[in-house]
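Colleague: quick check, what structure comes out for this input:
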Amino acid sequence: MTKTNAGYFFEDYQVGQVFRHGPLRNVEEGERALYQALYPTRFAVAVSDPVAMALGLEGAPLDDMIVFHKVFGATVPDISLNAVANLGYADLRWLKRVPPGSALEAVTRVIGLKQNSNGKTGIVWVQTVGLDAQGDEVLTFVRWVMVRKRDVDAPAPETVVPDLPEAVPAADLHVPEGLDFTHWDKVGVRAPHRWGDYAVGEVIDHVDGVTLSEAEHMMATRLWQNTAKVHYDVTSRPDGRRLIYGGHIISMARALSFNGLEGAEFMAAINAGAHANPAFSGDTLRAWSEVLEKAETDVPGVGALRLRLVATKGGEAGALKGEDGKYLPDVLLDLDYWALMPI
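Modeller: This next block holds a predicted model:
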């Protein structure tokens, strides 16, 4: 009788199935320090108590992506342990900023299934909610993942593909309670551009590059408790290489975007996201952004920018897809998200 868990395979999932994932450990200041060591993030509110307090917050909240990583990582043993790849995201919303020391847990519901034509894998759509110790929702998102079948002869389930929103409406964006950008010019933040300085259609080349390494990637996957086999075990892929965790690419690209988007302090929502091509150790990551939309919020002084953040391994800023409509081979990430910044 085995006492170990080999994880779920595609035929194990059913639409409506609910997973209450094991509780996460508290998210402490140590995670913040490690995050800043892994990613060259410089957004001031998440790294400076004095700045956060001058802008009306009780203290510096954890970086938005730390919260995402912790909740995402909790889902891996039940959702993507046997994944071939995590494919995309939609309707991701940060609902409550999280201070250091918070305890988080995650609950996931299966909302869609579709077996692939090869009969060996299938796509699983899930909706995950992250909760704090008070039971308040801090984060919610949909993602879809390609998962292996245990038995290729297992019958295909009824195909259910969820109808997902194209974007989170600007009116639904959560602005941190107490946030007041009227003192922005007095807190010493080196951010020369405000919301009004950006134009729809503008493309920003973030210039800098970071070469991905095995050491940093493995530290990140362990830190976020992401146990997906493709990130750890070189025998789980035919090419014998460890796939870089997609969230690692998002955090690195977001950190690089500071150069040109210094005032985009908060990620408020992710409308859509695709990991266009795999990334491996040794790839040099660069990033560019396109301004897709602008909106004012109901909080004075706080504006929202809808941005396309693209991570590449060598492509030119603005180059995304070929004439065939497919992503160019150098494109690693295509992320459509809302950011909050001073007007």
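Colleague: when you work out contacts or count neighbours from here on, use the C-alpha atoms and nothing else.
Modeller: Noted.
Colleague: where do the helices sit along the stretch 201-343 of the chain?
Modeller: 214-223, 229-232, 246-256 (DSSP state H, counting those that start in this stretch).
Colleague: most packed of these?
Modeller: Counting by mean count of other CA atoms under 10 Å, helix 246-256 has the highest mean neighbour count of the helices of the stretch 201-343 of the chain, with a mean of 23.
Colleague: second input sequence below; structure requested for side-by-side comparison:
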Amino acid sequence: MKTKEFQKVLQEKNIDACILFNTSNNKKDYNATYFSGLDLELFFVVIPKKKKPFVIVSNLEIGRAKKISKLPVIGFEKDLFKLLKKKIGNVNSLGVNFKNVSLFESKLLKKEICKKLVDVSDGLKELRETKTNEEIKIIEKAAKVGDEIFSETIKNWKNLKTEIDVKLFMDSEIRKRGFEPAFETVVNSGSNASHGHFSAQDERLKKGFCILDFGVKIDNYNSDMTRTIYIGNPSKKEIETYNNLKIIQQKCIDSIKECMKFSDLDNIARKSIGKELIHALGHGLGIEVHEGPNVGPSSKDKIKIGHLFTVEPGIYVKDKFGIRIEDDVVLTKKGVKVLTKSSKELITV
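Modeller: Next comes the predicted model:
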């Protein structure tokens, strides 16, 4: 990943080294995963401003860590901070992601390693917002698997009776291919779809629009796609409503260009849909399912080459129906590339 670029940031700000870490499965710093390729409960990534970065993990995890990470891996059994101090050395300033570090952890770092802590959270955010070709390829692979899952789900629809049945089938198909769902798979049928994001229910699939929102995680990177199908026979008005949303979504994709404000892109959908669009047009996508850039009405971000994000306008009428169409897109030097390829024609089942 962009290790050398981040080291340049450290050098420019005269920060001797940076430490990033996970302390539990409930408290993750995805920046540690970004630089190391690891997703462990407890590990530390140290990035000196000039020397090669390294990882410190529990001896229990060292075998797995060495297989996965491209960085040198050091194991610890006890005296963790003594080891950290020894490997980091004497430093005058230490970069820390303040958005992920508790007050207790800050005090501990100041006491054991370096008295001067410098916040590097903004630099990390900006660095990760634009994707490298390697990152784009991984997400594109995840999107391709997602297309396969959607196709397989439609083929097997007659065997699925409840929203939970559909969710479990999709999750199972992802795992059969050796990957993991990127997040909790959303299956909302009938009036359930009017809430936007609603957990799949253990109840019979309802007639009407049905939202399928799911993603695939590969090598810590995520895809995220939504397709809306119809259970039963849609009326002429329902077909028109769906096709109108499809046109709006495509207009948004066609409008993407470098230096455009994301708020202006969001407004293309919002001025056509109005109050029935109850969420942002999209979100950045990468190691986190929701990360920078901000793709919403209040965004101050402008579109850059390498920005990878979702475009997912929706129409929601409370307690009646919901429709959403979502694609993963990336702006390249050659233009906009859509990574999710599944058909957006209204499928009836």
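Colleague: TM value for the aligned chains?
Modeller: The TM-score (TM-score structural alignment, normalised by the length of structure 1) is 0.25; 136 aligned residues with a CA RMSD of 6.1 Å.
Colleague: sorry, back to before: out of the helices of the stretch 201-343 of structure 1, nearest to V107 of structure 1?
Modeller: helix 246-256 (19.0 Å; CA to CA).
Colleague: please tell me how far N271 of structure 1 sits from L309 of structure 1.
Modeller: Note on N271 of structure 1: its distance to L309 of structure 1, by CA to CA, to the nearest Å, is 11 Å.
Colleague: same check, this time on L223 of structure 1
Modeller: When distance is defined by CA to CA, L223 of structure 1 is 24 Å away from L309 of structure 1.
Colleague: can I get the helices of the stretch 201-343 of structure 1 in CSV with distance to G122 of structure 1?
Modeller: Formatted as CSV, the helices of the stretch 201-343 of structure 1 follow (distance: least, CA to CA, whole Å):
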stretch, distance to G122 of structure 1
helix 214-223, 24
helix 229-232, 16
helix 246-256, 19
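Colleague: ok, which of those helices comes nearest M53 of structure 1?
Modeller: Going by CA to CA, the one of the helices of the stretch 201-343 of structure 1 nearest M53 of structure 1 is helix 246-256, 22.2 Å.
Colleague: which residues touch the closest one?
Modeller: Under the criterion CA atoms under 8 Å, 6 or more residues apart in numbering, residues 39-42, 65, 69, 86, 206, 208-209, 217, 220, 275, 285-287, 309-311, 332-333 lie in contact with helix 246-256 of structure 1.
Colleague: any of those buried? List them.
Modeller: Buried by 16 or more other CA atoms under 10 Å: 39-42, 65, 69, 86, 206, 209, 217, 220, 275, 285-287, 309-311, 332-333, out of the contacts of helix 246-256 of structure 1.
Colleague: now, which of these lie within strands?
Modeller: Among those, the members found in strands (DSSP state E) are 86, 206, 209, 275, 285-287, 309-311, 332-333.
Colleague: out of the residues you listed, which two sit at the greatest distance?
Modeller: Maximum distance among those (CA to CA): 25.6 Å, for N86 and H206.
Colleague: would you mind measuring from V84 of structure 1 to A37 of structure 1?
Modeller: Distance of V84 of structure 1 to A37 of structure 1, given as CA to CA: 29 Å.
Colleague: pick out whichever of these two has more residues nearby.
Modeller: V84 (20 against 11; other CA atoms under 10 Å).
Colleague: so that one sits in a strand?
Modeller: Yes. Assessed by DSSP: H, G, I helix; E, B strand; the rest coil, V84 of structure 1 belongs to a strand.
Colleague: verify the stated contact: it with R148.
Modeller: Yes. Checked against CA atoms under 8 Å, the pair V84 of structure 1 and R148 is within contact range at 6.6 Å.
Colleague: now for these two: what residues contact both?
Modeller: Joint contacts of V84 of structure 1 and R148 (CA under 8 Å, 6+ apart) do not exist.
Colleague: and the gap between F262 of structure 2 and S255 of structure 2?
Modeller: As for F262 of structure 2, its distance to S255 of structure 2 is 11 Å (criterion: CA to CA).
Colleague: neighbour count: those two, which is higher?
Modeller: Using other CA under 10 Å, the more surrounded residue of F262 of structure 2 and S255 is F262, with 24 against 14.
Colleague: for that one, give its distance to A143 of structure 2.
Modeller: Distance from F262 of structure 2 to A143 of structure 2, counting by CA to CA: 23 Å.
Colleague: next one: P181 of structure 2
Modeller: Where A143 of structure 2 is concerned, P181 of structure 2 sits at a distance of 12 Å (CA to CA).
Colleague: element containing R32 of structure 1, please.
Modeller: Taking DSSP states H and E as the criterion, R32 of structure 1 maps to helix 29-38.
Colleague: picking up where we left off before, which residues do N271 and L309 of structure 1 both contact?
Modeller: 335-337.
Colleague: output these in JSON lines; the columns should cover neighbour count and distance to V138 of structure 1.
Modeller: Putting those into JSON lines (neighbours: other CA atoms under 10 Å; distance: CA to CA, whole Å) gives the following:
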{"residue": "L335", "neighbour count": "25", "distance to V138 of structure 1": "21"}
{"residue": "D336", "neighbour count": "24", "distance to V138 of structure 1": "20"}
{"residue": "Y337", "neighbour count": "25", "distance to V138 of structure 1": "17"}
